[in-house]
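[1] sequence and predicted model, in that order:
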Amino acid sequence: MVNFAAAALACLAMTPLIGAFPTNSTLLKAAHHNGTHHHVARSNLTAAEHFLEPINGTHHHFTRSNTTLLRDFHHNGTHHSPGFRESPRPKACSENMSEVLVVTSASGRQNAHLLPLLVSSKRFKLRLVSHSEASAEKLRTRYPGAEVVVADLASVDACRELLRGATAVYHAGPSIHSREREMGFNMIDAATAEAREPGSQFRHFVYSSVLGTQHRKLLQHDLKSFVEERLMLSPIPWTILQPTNFMDAYPVAHLSSMENPSMERLWKPNMPNSLIALRDLAEAAAKVLTEREKHFYAQYPLASTLPTTDAEVFEAISKKIGKEVQVNTPTFEKGVENALAMLFGGNSMLCAEGDLRPDVTKDEAERLILFYNRYSLAGNPNVLRWLLGREPTTVEQWVKLQLDEAKLK
């Protein structure tokens, strides 16, 4: 039997000194070149700030001296220790360089669909943010042309560094984290500060939120509503995407491989909820990011389907794989236990690494199970249909796509 808790909850709509020390009033932009981190110390100017403008994925950290401001230079993917000096290379600051797009939660499931579209567009130089070095290494392997940064979004200083030299940001905060709201605030405030810098190229903040932030009973929805408000009150152009629960929560290929397929759900299978295919969400997000101005100050509630029950989804899967899928509904306590185990790697783990409030994350999980046992997350596909310029993916189409992809592996 498949423990569906992990898949379901994980898919709820629910990271050395180079450079001269300047002595004149020249302003040099930071350049990131070929994946390296170079660190140069700052002096004088109060509240001196780093600037990052990635070129081919490297971090160089320069400091200001007197009235001069140097932006970071990324060059050749190496870390140079303090004391190593090299003159800055103005040619690295070409105006023709790709725009820098910062993507948070880059190793998350929704970004796994979005990033290939952004890479193929060739418009952006990607700066991918990961919460751990292990995830960062996977991202470097998968996207060798991107700059990958491990950062703690709970630190506003870290967020300031992430936004240096950026043109846009796609922020998808972590779900079921006690500091999700603070992380969102930090990213918005960092983007606002970056936009106010002389010569800033910052243009657009896209926030991947969730459908129905009015649902105060769902704590992660409530937290996202505060982030939405902070963004709306900021002076920077924004777009808010509000996807419903992910269709990709259902492990179609795995069920197909089982002799007697069965699943354990987190909540009752007869409760209808709207779903979105991650391929649809990724396509819509890529369109918003590339078209930019057309989508300024818009909120888009996104769903591929009208409300549909798990039972109906299982029926569609059963028809396609030629086997009936048995659905088992856990008790409330078991549903919460499954959710926490799936999210954080074991029954003894109640929160993400570094999260100091496991009581808050457990409260979020409990509220989530209570809500979906009693209420629906309902949405309409019209907005997504308009954004895509095509019909959104149906459950039947999505099941077929999953089976076709499994055959190719």
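    Now that the structure is in, tell me what you want to look at.

[2] going by C-alpha atoms from here, please, whenever you check contacts or count neighbours.
    Will do.

[3] now stretch 321-336: buried residues?
    Neighbour-count burial for stretch 321-336, counted by 16 or more other Cα atoms under 10 Å, picks out 321, 323-325, 327-328, 330, 332, 334-336.

[4] dump those residues to CSV, plus distance to residue 118 and secondary structure.
    Output for these, formatted as CSV (distance: Cα to Cα, whole Å; DSSP: H, G, I helix; E, B strand; the rest coil):
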residue, distance to residue 118, secondary structure
321, 33, helix
323, 38, coil
324, 38, coil
325, 36, coil
327, 37, strand
328, 39, strand
330, 39, coil
332, 40, helix
334, 39, helix
335, 36, helix
336, 36, helix
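
[5] now these in CSV, with distance to residue 403?
    Putting the buried residues of stretch 321-336 into CSV (distance: Cα to Cα, whole Å) gives the following:
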residue, distance to residue 403
321, 8
323, 14
324, 16
325, 15
327, 20
328, 23
330, 27
332, 32
334, 30
335, 28
336, 30
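
[6] please compare the first structure with the one that follows:
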Amino acid sequence: MKKMIVVTSAAGHTGSIIVDALVKRGLPVIATDLNPTVKQLPGIERAIVGDLTQLDVQLEIISAADILIYIPPLFSSEEALIGNSLIDLAAEAKLQQFIFMSVTHPILSSLLQHTAKRDVEEHLIYTGMRTQLPYTILQPMHYMHNFDPLAVKRSGKYRIFYSLDGAVAYVDPIDVAEVVLNVLAEPAKHNKATYELVGTAPYTPKELVTRFNAVTGEHAVAEYVPVEQFLDDIGAQDLYFRTGFKHLADSYSQWGLDGNVTVLTMLLGRDPTTFEDYLVRTLAK
């Protein structure tokens, strides 16, 4: 019997890409999300619609899983509680594999969503040593889909909430999904490993737009938008969400965010997807 794989936050951008990669590989997937559109993901065995802050939802997820791919909800004030509880339940149920989608440099205290993941990583490592729960921690860099080339082409602007000189590295979520498949294929090889998944050198918003214009022949510009205005424009009302975005704006403006591409290159067995490759693929849709 095939191992059942449960993916959380599966209706999100990264989650849906990972689910698609699993389904195309012929693997059985249960997709779960608070968003009921998770039911529409093609090829899944079934969907679980529910709030990860609720114990009964977590118990349903764990009871359905042989393998859990835990993608945290975006900017949840209860993120650390959610993750730690799922780890405890997974260890008690003796899941065969726990893959945690963390973030590059969770040790950075200037980023709200990083510190929550740091706490979950710590709990997972301690639990793995105590119970021998098999786990792998993946630490993706800033995702390429945060630059939407179709929107930039329509508007002629890349509106961004941090300094136009703040340099941030990127990773293609499709590359991350490929790493997930490789980890699932050889769980013992990747047990208790932590992998930093960085796909590119750091680029400023101005450099991203320059590369976009070189690929497309457009004349788009990068436009700085104060973070409070940006949050108002997207209708963000949740206080934790707004605070997390302010942390991003401050941290990226002061230091940027980068890392090293070597680990991802080794895991893929090829060079990571370039920003230009991502642009061409996305614009061709």
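    Looks like it came in fine. Because the structure is predicted, anything quoted here is derived from the model rather than measured.

[7] out of the buried residues of stretch 321-336 of the first structure, the closest to residue 37 of the first structure would be?
    Closest approach between those and residue 37 of the first structure, by Cα to Cα: residue 336, at 42.1 Å.

[8] residue 192 of the second structure maps to what in the first structure?
    Counting by TM-score structural alignment, residue 192 of the second structure lines up with residue 297 in the first structure.

[9] share the number of residues neighbouring that match, please.
    Neighbours of residue 297 of the first structure under the rule other Cα atoms under 10 Å: 17.

[10] my guess is it contacts residue 235, does it?
    No: the pair formed by residue 297 of the first structure and residue 235 falls short of the contact definition of Cα atoms under 8 Å, at 10.9 Å.

[11] three-state assignment of the aligned partner of residue 398 of the first structure in the second structure?
    Mapped onto the second structure by TM-score structural alignment, residue 398 of the first structure lines up with residue 278. Three-state call for residue 278 of the second structure (DSSP: H, G, I helix; E, B strand; the rest coil): helix.

[12] residue 278 of the second structure contacts residue 144, correct?
    Yes: the pair residue 278 of the second structure / residue 144 is scored as a contact, 7.5 Å apart, by Cα under 8 Å.

[13] quickly list what's touching both of those two.
    residue 172 (Cα atoms under 8 Å, 6 or more residues apart in numbering).

[14] neighbours of the equivalent of residue 204 of the first structure over in the second structure, how many?
    Using TM-score structural alignment, the equivalent of residue 204 of the first structure in the second structure is residue 97. Neighbourhood size, residue 97 of the second structure [other Cα under 10 Å]: 24.

[15] and residue 97 of the second structure, how far from residue 272 of the second structure?
    25 Å (Cα to Cα, to the nearest Å).

[16] now do residue 221 of the second structure
    Taken as Cα to Cα, the span from residue 221 of the second structure to residue 272 of the second structure is 26 Å.

[17] what's next to the single longest helix found in the second structure, contact-wise?
    Ranked by residue count, the top helix of the second structure under DSSP state H comes out as helix 112-131. For helix 112-131 of the second structure, the surrounding residues in contact (Cα under 8 Å, 6+ apart) are 75, 79-80, 83-84, 87-88, 91, 102-103, 105-109, 133-135, 137, 192, 243-244, 247.

[18] quick check: residue 280 of the first structure touching residue 391?
    No: the criterion here is Cα under 8 Å, and residue 280 of the first structure misses it with residue 391 at 9.6 Å.

[19] who has more neighbours, those two?
    residue 280 (24 against 14).

[20] counterpart of stretch 270-281 of the first structure in the second structure, which residues?
    Counting by TM-score structural alignment, stretch 270-281 of the first structure corresponds to 165-176 in the second structure.

[21] start and end of the matching stretch, how far apart?
    27 Å.

[22] and that stretch, what's buried?
    So for stretch 165-176 of the second structure, counting by 16+ other Cα under 10 Å, buried means 165-176.

[23] give the equivalent position in the first structure for residue 50 of the second structure.
    Using TM-score structural alignment, residue 50 of the second structure sits opposite residue 151 in the first structure.

[24] and for residue 87 of the second structure?
    Residue 87 of the second structure maps onto residue 188 in the first structure, by TM-score structural alignment.

[25] how near is the closest residue to that match other than its chain neighbours to residue 100 of the first structure?
    Excluding the flanking residues, the one nearest residue 188 of the first structure by Cα to Cα, 6 or more residues apart in numbering is residue 231, at 6.3 Å. Residue 231 of the first structure sits 20 Å away from residue 100 of the first structure, taking Cα to Cα as the criterion.

[26] just residue 305 of the first structure next, same as before
    In terms of Cα to Cα, residue 305 of the first structure sits 33 Å off from residue 100 of the first structure.

[27] so which of the contacts of helix 112-131 of the second structure are in helices?
    Among the contacts of helix 112-131 of the second structure, the members that lie in helices (by DSSP H) are 79-80, 83-84, 87-88, 91, 243-244, 247.

[28] which of the residues you listed are buried?
    79-80, 83-84, 87-88, 91, 243-244, 247.

[29] these two touch, right, residue 344 of the first structure and residue 362?
    No: counting by Cα under 8 Å, residue 344 of the first structure sits too far from residue 362 to count as a contact (11.1 Å).

[30] tell me which of those two has more neighbours.
    residue 362 (20 against 15).

[31] so what corresponds to that one in the second structure?
    By TM-score structural alignment, residue 362 of the first structure lines up with residue 242.

[32] tell me the secondary structure for residue 301 of the first structure?
    Per three-state DSSP, residue 301 of the first structure ends up strand.

[33] show me what contacts it?
    Contacts of residue 301 of the first structure by Cα under 8 Å, 6+ apart are 210-211, 241-244, 379-380, 383-384.

[34] ditto for residue 277 of the first structure
    Counted by Cα under 8 Å, 6+ apart, residue 277 of the first structure has contacts 246-248, 304, 393, 398.

[35] what does residue 72 of the second structure give?
    Here residue 72 of the second structure is in contact with 8-9, 79, 83, 101-102 (Cα under 8 Å, 6+ apart).

[36] what separation do you get for the counterpart of it in the first structure and residue 107 of the first structure?
    Residue 72 of the second structure maps onto residue 173 in the first structure when the alignment is built from TM-score structural alignment. Applying Cα to Cα, the value for residue 173 of the first structure to residue 107 of the first structure is 12 Å.

[37] burial count for the residue mapped onto residue 112 of the second structure from the first structure?
    In the first structure, the residue matched to residue 112 of the second structure (TM-score structural alignment) is residue 219. Residues lying near residue 219 of the first structure (other Cα under 10 Å) number 22.

[38] same question, residue 151 of the second structure
    Quick note: residue 151 of the second structure (other Cα under 10 Å) scores 12 neighbours.
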